[in-house]
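Q: next input, structure requested:
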Amino acid sequence: MTSDINYRIPVDSEDSQLSDSSDEEYLPCDTGAIESDYSDIESNDSDSSHPDDELSGRRNIWKSSLTNVPRVAPDWKGSLPFANKVKNPIYYFKFLLGNILPTIVQQSNLYSIQKDISRPLNLLLDELEQFIGILFYMSIINLPRARLYWTANTRIANVANIMSVKRWEFIKSCFHINDNTKACPFGTDGYDALHKIRPMLTITTNILKDITLGENLCVDEQVVPFKGQSKMKQYNPQKPKKWGFKFFLLCGNDGIVYNYEMYMGKILQAEGMPDIGACGNSVLRMVVAVPLNQNYKLYFDNWFSSINLLVILAQRGIQCVSTVRANRLKNCVLPTDQEIKKKGRGSFVEKKTVINGVELSVIKWFDNRSVYLMSSFIGAHPISDVKRFDRKKKESINVKCPAIVKNYNKNMGGVDLIDSLLALYRIHIRSRKWYHRVAFHIFDMMLVNSWLLYRRDCNLLQIPRKEQESLLTFKISVAEVLCKGNKSINSVTGNKRISVQSEYIKKCKKGTAQCLPNSEIRKDQFAHWPKYNDKKVRCKLPGCKGITKVACDKCGVSLCFTPANNCFTIFHKN
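A: Below you'll find the predicted structure:
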């Protein structure tokens, strides 16, 4: 649950809960959930995109609730997966990536040849993993420029020892996910604005949809900071990061992402669903990952909400709670803000109606300002007290709070939670290519999602919180395995770099010299184990005059293997 997780929330988080804009609609806040207006969607996303005519085609009759009996929420029919053990961090991360890495390797090599046939990239899967691992190290250790990780004064060994700066920059310049030659021209039927990253979006979303869902879900937007050139870039002055790409996410209240979609400038009708306008369609497109008739609880804010949307979801066995705008409640007569304000802080009014067999409750509650909420499974009762500060009395007071408000605030913050986690260690490497920014964001999101899955398994196995890895240590562990796991590190530090083969040829010209194994065998990085001999002999590394008892079991060559002279490593790499 989100209430069990405490994080340091950075100032530059894209978390909409953290915005303190006075232009935003007020939301009652027990846990800090504050919703924002969306002013950057196309014109068909306005209130007029939600038809006022109800699904039944008849006029709704809203009646005041005269009973204090709480509504009985339907039981959730799903269940969380059984966890028999906690797996290694790298397992969770690679599971969420699926087979996208081999696709990137293939397309990057193809793109390098399309750019310059005389300079192929020749990228390998191990190198791509090292490239991603370096990106993760860079997100943890922030430096203003990428080259500073390799320069002498600011050198970071975990980055510089893995790959040379020229090789890393060459991979970055050729990093590609899809074939440009297969893209349809703009204006044709098959045109796809997201063609450059389509394989990555398809593979990752298909994997996320297979994750077992929790009971409480939420749909909200996410902003990926970007100021480069792109037609899909959005501007929202109410966000901490005003320029960027917009994503729609389906998350659990613990932050785990189950589905996502990148906004391209137009929201299409969900397949197999009625067209209820852009705002409602965006929710219907997200819930394709939710099983039917399992009584999952879905939460969203007033930009998405409408009567038609709640009725459609309830008929599919998905119960909802949302804030709602007053002009989307047709025929529902509620007290004005002035009238309800006279009744005092904590006063509320509840109205109910039934549409196509779905009972809806609408509550208008006054705290500092009025707020409208609508639900298909919960109402105002039972009433509880919340603490609020009274400016006139200059003390904390108890304010009556409807059950729907507490339920909404408890479960609505899943997208904002993952936003705040992403902002802690975001890949900050800049690029003019928009698809680089999106791909790096997806790598970050899959990493955070894998950590949240790891935490869920730990909680299911009742592992104490102190024994669980933090997001920082989890990301460092994944980066280390990506850079060094089952891979050879080409750079050698602390020793003079020499060419063993050239020095051996020089030694042969001076006289007899012990035969060396073939260079392919000597540098194959496989089964070269040190063993001890009974007698001391001269080290066979050219240029070394040391005496040693250590020899390579595979090569049969005596070599120094001490802290001062690590000839064993130099012999098998240079």
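Q: rest of the way, CA atoms for contacts and neighbours
A: Noted.
Q: excluding covalently adjacent residues, which one is nearest to residue 429?
A: Excluding its sequence neighbours, the residue lying closest to residue 429 (Cα to Cα, 6 or more residues apart in numbering) is residue 146, at 7.1 Å.
Q: report whether the expected contact of residue 310 with residue 320 is present.
A: Yes. Residue 310 lies in contact with residue 320 (Cα atoms under 8 Å); the separation is 6.4 Å.
Q: okay, these two: which has more neighbours?
A: Using other Cα atoms under 10 Å, the more surrounded residue of residue 310 and residue 320 is residue 320, with 27 against 24.
Q: so what's that one up against?
A: By Cα atoms under 8 Å, 6 or more residues apart in numbering, residue 320 lies in contact with 297, 298, 299, 310, 313, 314, 375, 376, 377.
Q: so it is in which element?
A: Residue 320 belongs to strand 318-323 when assigned by DSSP states H and E.
Q: next SSE downstream of that strand?
A: Per DSSP H and E, strand 318-323 leads on to helix 337-342 as the next helix or strand towards the C-terminus.
Q: check what contacts that next one and list those residues.
A: With Cα under 8 Å, 6+ apart, helix 337-342 has contacts from 347, 348, 366, 370.
Q: most neighbours among these, which one is it?
A: Taking other Cα under 10 Å as the neighbour criterion, residue 366 ranks highest of the contacts of helix 337-342 with 24 neighbours.
Q: and the strands in the stretch 401-550 of the chain?
A: Using DSSP state E, counting those that start in this stretch, the strands of the stretch 401-550 of the chain run over 530-538, 547-552.
Q: elements contacting the last one?
A: In this case it means strand 547-552. strand 530-538 (3 or more Cα pairs under 8 Å, 6 or more residues apart in numbering; DSSP states H and E).
Q: at 10 Å what do you get?
A: strand 530-538, helix 567-571 (3 or more Cα pairs under 10 Å, 6 or more residues apart in numbering; DSSP states H and E).
Q: so how far is the helix or strand hosting residue 364 from its chain's centroid?
A: Using DSSP H and E, residue 364 falls within strand 358-366. Strand 358-366 sits 33 Å away from the centroid of its parent chain (Cα atoms, centre = their mean, to the nearest Å).
Q: here's the other one to compare against:
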Amino acid sequence: MVFLLMYPPTLRDITLEMSNLYATQTKGKQLNMSMDELLTFYGILVAAGYSTVPRRRMHWSLDSDVHNESISNAMRRNRFDEIMASLHFADNTKITDDPFFKVRPIFTELNKSYKVMPYPEWLSVDESMIRYYGRHGCKQFIRASSTGYMHHMEPYGGRHTLLPETGLGQGPSVVLGLAEQGEVPQGCKFHHDNLFTSLSLLDEMTKRGYGSCGTMRENQFMRLPRGSSEVLTQGEKLLVRWKDNNIVTMATNMEKNYSETVVKRWNKERRAFDQVQQPQCIKLYNEHMGGVDLHDQQASRYSITIRSKKWWWPIFAWSLNSALVNSFYFYRDVMGGTIDLLTFSRVVAQSLMQKFGTKPLSHGRRSLLAASVQDQARYDQDSHWPINTGNRFLRCRLCDKRTTFACEKCNASLHIECFKKYHGQ
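A: Got it, this is the predicted structure:
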């Protein structure tokens, strides 16, 4: 399964070992989670992303309006709760001052497994935010991505961010650090926004054999008609200022000679499209910059809805969704698959639950909702008829003794003698 290639065995082994250890250390009991149970746990979380209910435990409810047979047949609800309460990725007795200590193995192992996809020519660098509902100082997230497939990621933790310091500032250090730690081959072309771009970055990227193109912050500008541009060359760098709806300032080391292309822009006054000259570097930037946003969009489509009070849970849940998206791109672009992301997610979830899950011997009691719905029909005194089920092991709903009879409408096991009293007649 391609998903298990992206969410690698090394990370699964760490999770299994640390979760069993955590249960012993903090709860004083053996969790004894197996690898099959962990994979089933993953499958249930993925399924909860596209089959949502307001409360986690409703996935195991027997009520017909919320019952999920795939989930309830894969793992008992109480066992799922035990695994969720003990899930861990690091030994708490070896904690460091790294604010991402508890989830650091996730980033390390996923970055290794994501290298299975070769780097394309065009890459984008951007920041991303993981949805978080609590209070924690480290929520920003920076990563490198191409056209939707994520190759490398690094969480932002202030001075604890594991990226080399270049002396060029935080933004340029991120781009250079991701290129270095991600082992990006020379010749690749990076696109980034004004958070990362500086002229010193372009000089350093040129020395290292990388292309670099990004927007720059510009506070003062002249009034120019749409399509107007100003160009400045400095060594290997090309600086362009172009008037669209707003002024756009771009710096690149990928073009020695300035060139333009024609684009369409809507003219409100004429109520028609105008042909406008656009710098070629801006056209390429627009084409290749959106990789991180595309990955974010795909990962949030069927994001895991099961929540926990642990601060790191959103990062773990996001990692599963991210690995699922990367698996989908690998399946589509390398293996030639044709199904969409939703179908792919369902195949992954069902495969994990059916292959590694264990069907419980019995299900729990009826919910209060089911009892209430049945009681509504119990006293309506309409079309209640006794039938012989032929089953010798039924228990009378009223006296709790064995009977073979039941109410045809209520489906309640009853003696003939108890039938009238049960229905309030």
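Q: list the TM-score for the superposed pair.
A: Remark: TM-score between the superposed chains equals 0.80 [TM-score structural alignment, normalised by the length of the second structure]; 363 aligned residues with a Cα RMSD of 2.1 Å.
Q: what touches both of residue 310 and residue 320 of the first structure?
A: 298, 360, 374, 375, 376 (Cα atoms under 10 Å, 6 or more residues apart in numbering).
Q: are any of those buried, and which?
A: Neighbour counting over these (16 or more other Cα atoms under 10 Å) leaves 298, 360, 374, 375, 376 as the buried ones.
Q: with secondary structure and distance to residue 432 of the first structure added, can I get the residues you listed in TSV?
A: Output for those, formatted as TSV (DSSP: H, G, I helix; E, B strand; the rest coil; distance: Cα to Cα, whole Å):
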residue	secondary structure	distance to residue 432 of the first structure
298	strand	37
360	strand	48
374	strand	43
375	strand	44
376	coil	46
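Q: out of the residues you listed, which one sits closest to residue 486 of the first structure?
A: Nearest to residue 486 of the first structure among these: residue 298, at 43.1 Å, using Cα to Cα.
Q: verify the contact between that closest one and residue 284 for me.
A: No. Residue 298 of the first structure is beyond contact range of residue 284, at 11.3 Å (criterion: Cα atoms under 10 Å).
Q: which neighbours do those two have in common?
A: Shared contacts of residue 298 of the first structure and residue 284 (Cα under 10 Å, 6+ apart): 219, 313.
Q: neighbours of residue 231 of the first structure, how many?
A: 11.
Q: now do the contacts for the counterpart of it in the second structure.
A: For residue 231 of the first structure, the aligned position in the second structure is occupied by residue 137, per TM-score structural alignment. Contacts for residue 137 of the second structure (Cα under 10 Å, 6+ apart) come out as 99, 157, 158.
Q: helix, strand or coil: sort out the first one for me.
A: It stands for residue 99 of the second structure. At residue 99 of the second structure the chain is in coil, as set by DSSP: H, G, I helix; E, B strand; the rest coil.
Q: identify the residue of the first structure aligned to it.
A: Mapped onto the first structure by TM-score structural alignment, residue 99 of the second structure lines up with residue 193.
Q: grab the nearest non-local neighbour of its match.
A: The shortest distance from residue 193 of the first structure to any non-neighbouring residue, by Cα to Cα, 6+ apart, is to residue 264 (7.1 Å).
Q: and the one you found, what element?
A: Applying DSSP H and E, one finds residue 264 of the first structure in no helix or strand.
Q: who's in contact with it?
A: Going by Cα under 10 Å, 6+ apart, residue 264 of the first structure touches 192, 193, 194, 231, 232, 233, 234, 245, 246, 247.
Q: likewise residue 314 of the second structure?
A: 130, 131, 132, 133, 304, 305, 306, 307, 308.
Q: I figured the second one hits residue 305, correct?
A: When you say that, I think you mean residue 131 of the second structure. No. Counting by Cα under 10 Å, residue 131 of the second structure stays clear of residue 305, with 11.4 Å between them.
Q: of these two, which one has the most company?
A: residue 305 (20 against 12).
Q: residues in contact with the alignment partner in the first structure of the more buried one?
A: Here residue 305 of the second structure is matched to residue 428 in the first structure, going by TM-score structural alignment. Applying Cα under 10 Å, 6+ apart to residue 428 of the first structure gives the contacts 135-136, 138-140, 142-146, 225, 437, 440-441.
Q: CSV please, covering these and showing distance to residue 382 of the first structure.
A: Shown next, in CSV, are the contacts of residue 428 of the first structure (distance: Cα to Cα, whole Å):
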residue, distance to residue 382 of the first structure
135, 50
136, 47
138, 50
139, 46
140, 46
142, 49
143, 53
144, 53
145, 56
146, 56
225, 42
437, 47
440, 46
441, 42
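Q: in helices only, show me those.
A: 135, 136, 138, 139, 140, 437, 440, 441 (DSSP state H).
Q: greatest separation within these: which pair is it?
A: 140 and 437 (17.1 Å).
Q: so which of the strands of the stretch 401-550 of the first structure is nearest residue 417 of the first structure?
A: Going by Cα to Cα, the one of those nearest residue 417 of the first structure is strand 530-538, 50.0 Å.
Q: buried sites along the closest one?
A: 530, 537.
Q: what range does that strand cover in the second structure?
A: So strand 530-538 of the first structure is aligned with nothing, judged by TM-score structural alignment.
Q: and stretch 397-409 of the first structure, by the same measure?
A: The aligned range for stretch 397-409 of the first structure is 274-286, by TM-score structural alignment.
Q: now stretch 300-315 of the first structure
A: Counting by TM-score structural alignment, stretch 300-315 of the first structure falls onto residues 192-207 of the second structure.
Q: from the chain's centre, how far out does that stretch sit?
A: 30 Å.
Q: likewise for stretch 274-291 of the first structure?
A: 21 Å.
Q: before we move on, what about stretch 230-243 of the second structure?
A: Worked out by Cα atoms, centre = their mean, stretch 230-243 of the second structure lies 39 Å from the chain centre.
Q: helices of the second structure, start to end?
A: With helices called from DSSP H, the second structure shows them at 2-6, 9-22, 35-50, 69-72, 77-86, 104-113, 170-181, 199-208, 280-288, 291-301, 313-333, 341-356, 368-378, 416-422.
Q: what stretch of the first structure does the second one fall on?
A: Under TM-score structural alignment, the counterpart of helix 9-22 of the second structure in the first structure spans residues 98-111.
Q: neighbours around the counterpart of residue 119 of the second structure in the first structure, how many?
A: Mapped onto the first structure by TM-score structural alignment, residue 119 of the second structure lines up with residue 213. When neighbours are counted by other Cα under 10 Å, residue 213 of the first structure registers 22.
Q: can you check residue 354 of the first structure too?
A: Per other Cα under 10 Å, the neighbour tally for residue 354 of the first structure reads 15.
Q: now it: closest residue in space, sequence neighbours ignored.
A: Excluding the flanking residues, the one nearest residue 354 of the first structure by Cα to Cα, 6+ apart is residue 360, at 6.1 Å.
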